[in-house]
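> After the sequence you'll find the predicted model.
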Amino acid sequence: MFDIDILEKGGVVMLILVGLSIYALGVIFYKVQQFITAGVFNTSYVDRTMQHVKQGELTAASQKVAGARGPVARIMRVAIECIMNRDMTIKSRESEIARVGSSELRYLESHMRGLEMVATTAPLLGLLGTVIGMVRAFSKLGEAGTRVDPSMLAGGIWEALLTTVGGLAVAIPAVAAYYIIDGVIEKVRSQMKDVTVQILALEDRFIRNEEEMAKAEHDRQRRELEDRERSIREALEEQEKAVESMRSSPKSSSTLRLLNPSYNRF
């Protein structure tokens, strides 16, 4: 068959390129299946959940994202749970969110290095096969001596260029697939960053509200204490005025002496 002839004429390099093409196709199909299974393309819940988050309805937001799949849904669940857990410090919340985000991105980026390797090395392997083929062609011409047939040189060059064609045929789809998949991953990374920033900004707002409420409570208690002290002072002043008034009245003085014998020393 013609395909078998091409493989035979391409030599070992062509066999390597065939192996790389099979690996690249496997990675591409795996990434498509991975994205579909993980729910990467389903982001309809994001806007509705963020509306609840912006309104401070964390319980409703948690319920909305509970049944959703995908890395964005998981980072949102973790971020909302961290915000609702008031026992966690700010540093521990950020560490937990960063850990989950890194785990999700590593999962999405699996086998991307291999696909990039195929896209990079396939053209170089094709060039290597061409150089090896050219060396063989000119070696045969040298062995032929004066009996050089132009068709011999043309046939050698044709066989040598097969590996270049094979390398480009493997590399071009691999490069295109790599950038398409990387674009999807970058979009997910951007969405994860956006929702995390918005949720953490909500946390800052909650902290400011709590600080304002604590300050308002402190001011209220201080005012109550001042009012109580003022009432006590006014009561004491009224009592002192009453005593002075009783002292200044002769009848009141007699009454005070009868009620309190120690008053005589005044």
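Cool, got the structure. Numbering: from 1, shown residues only.

> Every contact and neighbour count from this point should use C-alpha atoms.
Fine.

> what packs against the helix or strand Thr130 falls within?
Under the assignment given by DSSP states H and E, the secondary-structure element containing Thr130 is helix 112-144. Packed against helix 112-144, as judged by 3 or more C-alpha pairs under 8 Å, 6 or more residues apart in numbering; DSSP states H and E, are the following elements: helix 2-38, helix 150-248.

> which one of these lies closest to Ala61?
Closest to Ala61 of those is helix 150-248 (C-alpha to C-alpha; 10.9 Å).

> Run a quick neighbour tally on Arg228.
Using other C-alpha atoms under 10 Å as the criterion, Arg228 is surrounded by 12 other residues.

> In contact with it, which residues?
By C-alpha atoms under 8 Å, 6 or more residues apart in numbering, the contact list for Arg228 is empty.

> quick one: it and Glu238, what's the gap?
Per C-alpha to C-alpha, to the nearest Å, Arg228 is found 15 Å from Glu238.

> how about the helices and strands packed on helix 112-144, which one is nearest Met50?
Across the helices and strands packed on helix 112-144, Met50 has its closest neighbour in helix 150-248 (7.6 Å, C-alpha to C-alpha).

> ok, and here's another one to check against it:
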Amino acid sequence: MIDYIQKGGLLMWPILGCSILSIAVFAERLFYLHRASIHVGEFLKGLSNLIRRRNFAEALHESAGTPGPVARVIHAAIIRHDAPRAELRDIVQDAAQLEVPKLERFLAVLATIAFLTPLLGLLGTVAGMIDAFGTIASSGGYATVTELSGGVYKSLLTAAAGLVVATPTFVAYSYLSSRVNTMLHDMERAGIEIVHNS
């Protein structure tokens, strides 16, 4: 692999850096979203029963002990359970808005890497072609295939490396975005249900 990086030229290093950053961000986000996910239906069913029985202390305890953004939104609503419904709706919306940046954290980094690495690969392709044509120019307009192959090989390596990093990064970004959208939907559903039941 080091051999490919050296033959690909200087632009292989930022592409490699992007791949390491992409893996780190994906692993961190996957771990965070896994810890934040709960079975929303069961959670809401249990809390709804407690709220119907006006057992707000137990509902607070349940929501505080449950991880994730859905539980935090519900917790904010239960704390102010005696507020008018319109105010409770605002409380739920405010709590949900605080959770959105936590869920979307670093997703823009993945999107940037997915779009940047093919451009770095393209830049490497251009640099390789410049080397190839520089070889032709320096040899008086004539060059052997062997002399040209170094620049062409370099250009193909950087283009391939850029695509190899960009493709899984874009897949990771799409997957994580889908998970985040599901959690946002769950928060909205939980908020509507808690406002309705309070």
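Cool, the structure landed. In this text, all values refer to a predicted model and were calculated from it rather than measured experimentally.

> chain center to the helix holding Thr130 of structure 1: distance?
42 Å (C-alpha atoms, centre = their mean, to the nearest Å).

> my guess is Gly150 of structure 2 contacts Phe133, does it?
No. Counting by C-alpha atoms under 8 Å, Gly150 of structure 2 does not reach Phe133; the two are 11.0 Å apart.

> Specify, as a residue range, where the helix holding Thr130 of structure 1 falls in structure 2.
On the basis of TM-score structural alignment, helix 112-144 of structure 1 is assigned to residues 107-139 in structure 2.

> What of stretch 220-238 of structure 1?
Counting by TM-score structural alignment, stretch 220-238 of structure 1 lines up with no residues of structure 2.

> Distance from the chain centre to that stretch, please.
Between the centre of stretch 220-238 of structure 1 and the centre of its host chain there is 55 Å, according to C-alpha atoms, centre = their mean.

> follow-up on the earlier one: closest one to Gln51 of structure 1 among the helices and strands packed on helix 112-144 of structure 1?
Nearest to Gln51 of structure 1 among these is helix 150-248 (10.8 Å), distances taken as C-alpha to C-alpha.

> That closest one: what's the following helix or strand?
Per DSSP H and E, the helix or strand that comes after helix 150-248 of structure 1 is helix 250-259.

> Counting by contacts, list what that next one packs against.
When contacts are defined as 3+ C-alpha pairs under 8 Å, 6+ apart, helix 250-259 of structure 1 sits against helix 150-248.

> just to revisit the earlier point, need the overlap of contacts for Gly150 and Phe133 of structure 2.
Listed contacts common to Gly150 of structure 2 and Phe133 are nil; contacts here mean C-alpha under 8 Å, 6+ apart.

> related to what we said a few turns ago, redo the helices and strands packed on helix 112-144 of structure 1 as TSV? Include distance to Leu125 of structure 1.
As requested, those are arranged in TSV below (distance: least, C-alpha to C-alpha, whole Å):
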stretch	distance to Leu125 of structure 1
helix 2-38	7
helix 150-248	6
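
> right, and the ones you listed - which one's nearest Lys91 of structure 1?
Once these are compared by C-alpha to C-alpha, helix 150-248 is nearest, at 11.5 Å.

> what's the burial count for the residue nearest to Val40 of structure 2 when sequence neighbours are not counted?
Take Val40 of structure 2 and drop its neighbours on the chain: the residue closest to it by C-alpha to C-alpha, 6 or more residues apart in numbering is Asp186, 6.9 Å away. Burial of Asp186 of structure 2, expressed as a neighbour count using other C-alpha under 10 Å, amounts to 19.

> Trace Asp186 of structure 2 over to structure 1, please.
In structure 1, the position corresponding to Asp186 of structure 2 is occupied by Gln191, as judged by TM-score structural alignment.

> How about Gln6 of structure 2?
Under the alignment defined by TM-score structural alignment, Gln6 of structure 2 is paired with Glu8 of structure 1.

> Count residues in the vicinity of its match, would you?
By the measure other C-alpha under 10 Å, the count of residues near Glu8 of structure 1 is 13.

> With Ala86 of structure 2 instead?
For Ala86 of structure 2, the tally of surrounding residues (other C-alpha under 10 Å) stands at 9.

> same check, this time on Ile180 of structure 1
Around Ile180 of structure 1 sit 12 other residues, with neighbours defined as other C-alpha under 10 Å.

> before we move on, what about Gly141 of structure 2?
Residues within reach of Gly141 of structure 2, counting by other C-alpha under 10 Å, total 10.
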